[in-house]
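K.L.:
give the three-dimensional model of this entry:
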Amino acid sequence: MARYTGPVCRLCRREGQKLYLKGDKCYTDKCPVAKRNYAPGQHGQSRKKITEYGLQLREKQKVRRYYGIQESQMLKYFNMADKMKGITGENLLKILESRLDNVVYRMGYAASRAEARQLVTHGHFTVNGKKVDIPSYLVKVGDEIEVKGRSKSSSRFKEMIEEHRGTTVKWIQVSPEELKGRIVSEPSREEVDLPIEEHLIVELYSK
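P.N.:
Presented below is the predicted three-dimensional model:
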């Protein structure tokens, strides 16, 4: 299935909460979720009885949209998580957090995951000194992510240094002045800032 290219604010309204897909706009009064906190479409305001399957499906869709991944990728990550030691749901979130586009966003070098995905695709970042232009690339402990040499002189990245908000997660150590960061530990479940009930996703895929 092709990637969704419509208004992303509709996705937030469909899930009934902010997924922070539009960057700074999500933190203002202009956010459509704050104005119209109901699903989009003709029947968006009608009350519907949601089934157990519906709850599981909505949770899975919410996570997919939050990280900007397709169904085939989501299923691939679930199968990976299921084979790992530990709790499958938490393993799944750790994998999603380890995606390069998410790491760039967490480092504060993009206003949204969509922007981070675009920056990675355009080849602005290196991992351990080698250019990586695959947003789904999974980083691991010890990896060093850095803005590529030429890109550091661009006005876009100079603005990042001035406006850098800093990472909100402890598993990434960031050096804003050098436009680089290092993965110092595995992602922590507690640091996933979106309310996610991952056990519902596990139940859905386990059927």
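
K.L.:
from here on, contacts and neighbour counts on C-alpha atoms
P.N.:
Noted.

K.L.:
hang on, R182 is in a helix, isn't it?
P.N.:
No: using DSSP: H, G, I helix; E, B strand; the rest coil, the assignment for R182 is strand, not a helix.

K.L.:
give the contact list for it.
P.N.:
By C-alpha atoms under 8 Å, 6 or more residues apart in numbering, the residues touching R182 are V141, G142, D143, E144, I145, I172, Q173, V174.

K.L.:
name the element the fifth one belongs to?
P.N.:
This means I145. In this assignment (DSSP states H and E), I145 forms part of strand 144-147.

K.L.:
that strand: what's the following helix or strand?
P.N.:
Counting by DSSP H and E, what follows strand 144-147 is helix 155-163.

K.L.:
which helix or strand lies directly C-terminal to that following helix?
P.N.:
Immediately after helix 155-163, counting by DSSP H and E, sits strand 172-175.

K.L.:
residues touching that next one, excluding its own?
P.N.:
Here strand 172-175 makes contact (C-alpha under 8 Å, 6+ apart) with M107, G166, T167, K180, G181, R182, I183, V184, S185.

K.L.:
ditto for stretch 68-77
P.N.:
Stretch 68-77 is contacted by residues M1, R3, R64, L92, I95, L96, R113, A114, Y205 when judged by C-alpha under 8 Å, 6+ apart.

K.L.:
next, the buried residues of it.
P.N.:
For stretch 68-77, a neighbour-count test (16 or more other C-alpha atoms under 10 Å) marks G68, I69, M74, Y77 as buried.

K.L.:
try stretch 178-192
P.N.:
L179, K180, G181, R182, I183, E186, P187.

K.L.:
now the longest helix along the chain: buried residues?
P.N.:
Longest helix in the chain by number of residues (criterion: DSSP state H): helix 52-67. Of all the residues in helix 52-67, those buried under the rule 16+ other C-alpha under 10 Å are Q56, L57, R58, E59, K60, Q61, K62, V63, R64, R65, Y66, Y67.

K.L.:
distance of the residue nearest the centre of the chain from S112?
P.N.:
In the chain, the residue lying closest to the centroid (C-alpha atoms, centre = their mean) is Y67, at 3.2 Å. The gap separating Y67 from S112 is 10 Å, by C-alpha to C-alpha, to the nearest Å.

K.L.:
here is the second sequence; please produce its structure so I can put it next to the first one:
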Amino acid sequence: MLRYLGPKLKKLKQFNIHMHPGFSTKYSILNKNFIKNNKAIISFYLLELLEKQKLKFTFSLTEKLIKKYILFIHKYNYKKFNISTIIEARLDKILFNIGYSITIAQARQLIVHGYFFVNFKLITNPSFLIKIGDIISLSSKSSFIFKLCKKNLYIKYIKTIKCNLNVYICKKTCLSIFYSQINNYTFNSYNNLLIIQYYLH
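P.N.:
Alright, predicted model coming up:
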């Protein structure tokens, strides 16, 4: 199954997601009862499936990529590694956390179009995993990204970023980031154990 390209608000209702970047305007006009109360008996397998589908929708992941992450977790120690630690190390998620994009989809598009370098090497794969000490740089054609930073509602979650010895990332003098530690902000909570159990049946 490839990435979901249909109506996103429909999926937000289905997965009971109350917050998603880029949907604040639509959410403001919805009442509190926009999610139907389903009192039917739900099996444990269905709970696992819904958690997996919610993860796929939120971060635009493919089935093949999720299986790759699960095998990595199972091969090593899943008590130390989980889905969250891998997702938060992805380049598209880090750019969203930093404030270079308003949505995950926008971060993916900027990466694919060649706006970012990692360790001075062009990266066009949104699922590229960033390690501590990596340097994320902007290309010369990405001056408009600084305007996006100022509009980003989630910029307040940035606390520990070293950028040319300046903690303010939106200044035009900041052209690269030394990735040391970023306080991650996950806008949708999901159960890591249910997702892992779904693939280990």
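
K.L.:
tm score of chain vs chain?
P.N.:
The TM-score (TM-score structural alignment, normalised by the length of the second structure) is 0.82; 193 aligned residues with a C-alpha RMSD of 2.7 Å.

K.L.:
how about the helices in the first structure?
P.N.:
Under DSSP H, the first structure gives helices at 9-15, 32-35, 52-67, 71-83, 88-97, 100-106, 113-121, 155-163, 198-205.

K.L.:
the longest one vs helix 198-205, what angle?
P.N.:
Read that as helix 52-67 of the first structure. Calculated by axes from the mean of the first three to the mean of the last three C-alpha atoms, to 10 degrees, helix 52-67 of the first structure forms an angle of 110 degrees with helix 198-205.

K.L.:
so helix 52-67 of the first structure corresponds to what in the second structure?
P.N.:
Helix 52-67 of the first structure corresponds to residues 44-59 in the second structure, going by TM-score structural alignment.

K.L.:
the matching stretch against the first structure, how far on average?
P.N.:
Stretch 44-59 of the second structure, aligned to the first structure and superposed, deviates on average by 1.1 Å (mean C-alpha distance after the TM-score superposition for the first structure).

K.L.:
what's that stretch in contact with?
P.N.:
With contact meaning C-alpha under 8 Å, 6+ apart, stretch 44-59 of the second structure is reached by 3-4, 11, 15, 61-63, 104, 188, 190-191, 194-195, 197-198.

K.L.:
again with stretch 110-121 of the second structure
P.N.:
Under C-alpha under 8 Å, 6+ apart, the answer for stretch 110-121 of the second structure is 92, 122-126, 134-139, 141-142.

K.L.:
ok so, going back, including neighbour count, could the contacts of R182 of the first structure go into CSV?
P.N.:
Below are these laid out as CSV (neighbours: other C-alpha atoms under 10 Å):
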residue, neighbour count
V141, 14
G142, 13
D143, 15
E144, 20
I145, 26
I172, 23
Q173, 17
V174, 21
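
K.L.:
out of the residues you listed, which are shared with the second structure?
P.N.:
For the contacts of R182 of the first structure, the aligned pairs still in contact in the second structure (both residues aligned by TM-score structural alignment, their matches' C-alpha atoms under 8 Å) are G142, D143, E144, I145, I172, Q173, V174.

K.L.:
gap between the equivalent of the first one over in the second structure and Q181 of the second structure?
P.N.:
Matched by TM-score structural alignment, G142 of the first structure corresponds to G133 in the second structure. The gap separating G133 of the second structure from Q181 of the second structure is 9 Å, by C-alpha to C-alpha.

K.L.:
related to what we said a few turns ago, what two of the contacts of stretch 110-121 of the second structure are the furthest from one another?
P.N.:
Comparing every pair within the contacts of stretch 110-121 of the second structure by C-alpha to C-alpha identifies D134 and K141 as the most remote, at 21.2 Å.

K.L.:
which residue in the second structure aligns with A111 of the first structure?
P.N.:
Match for A111 of the first structure (TM-score structural alignment): I102.

K.L.:
chain neighbours aside, what residue packs nearest to that match?
P.N.:
N152 (5.5 Å; C-alpha to C-alpha, 6 or more residues apart in numbering).

K.L.:
quick one: residues contacting that neighbour.
P.N.:
G99, Y100, S101, I102 are the contacts of N152 of the second structure under C-alpha under 8 Å, 6+ apart.

K.L.:
which of those residues ranks first by neighbour count?
P.N.:
S101 (29 neighbours; other C-alpha atoms under 10 Å).

K.L.:
got the contact list for it?
P.N.:
Contact analysis of S101 of the second structure by C-alpha under 8 Å, 6+ apart lists L95, A107, I145, L148, C149, N152.

K.L.:
reformat the residues you listed as CSV; add distance to N31 of the second structure.
P.N.:
CSV is the format used below for the contacts of S101 of the second structure (distance: C-alpha to C-alpha, whole Å):
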residue, distance to N31 of the second structure
L95, 32
A107, 30
I145, 34
L148, 29
C149, 30
N152, 25
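
K.L.:
the strand holding I145 of the first structure vs the second structure, average distance?
P.N.:
Here strand 144-147 of the first structure, set against the second structure after superposition, deviates by a mean of 1.7 Å using mean C-alpha distance after the TM-score superposition for the first structure.

K.L.:
distance from the chain centre to that strand, please.
P.N.:
18 Å (C-alpha atoms, centre = their mean, to the nearest Å).

K.L.:
counting by contacts, list what it packs against.
P.N.:
strand 125-127, strand 180-183 (3 or more C-alpha pairs under 8 Å, 6 or more residues apart in numbering; DSSP states H and E).
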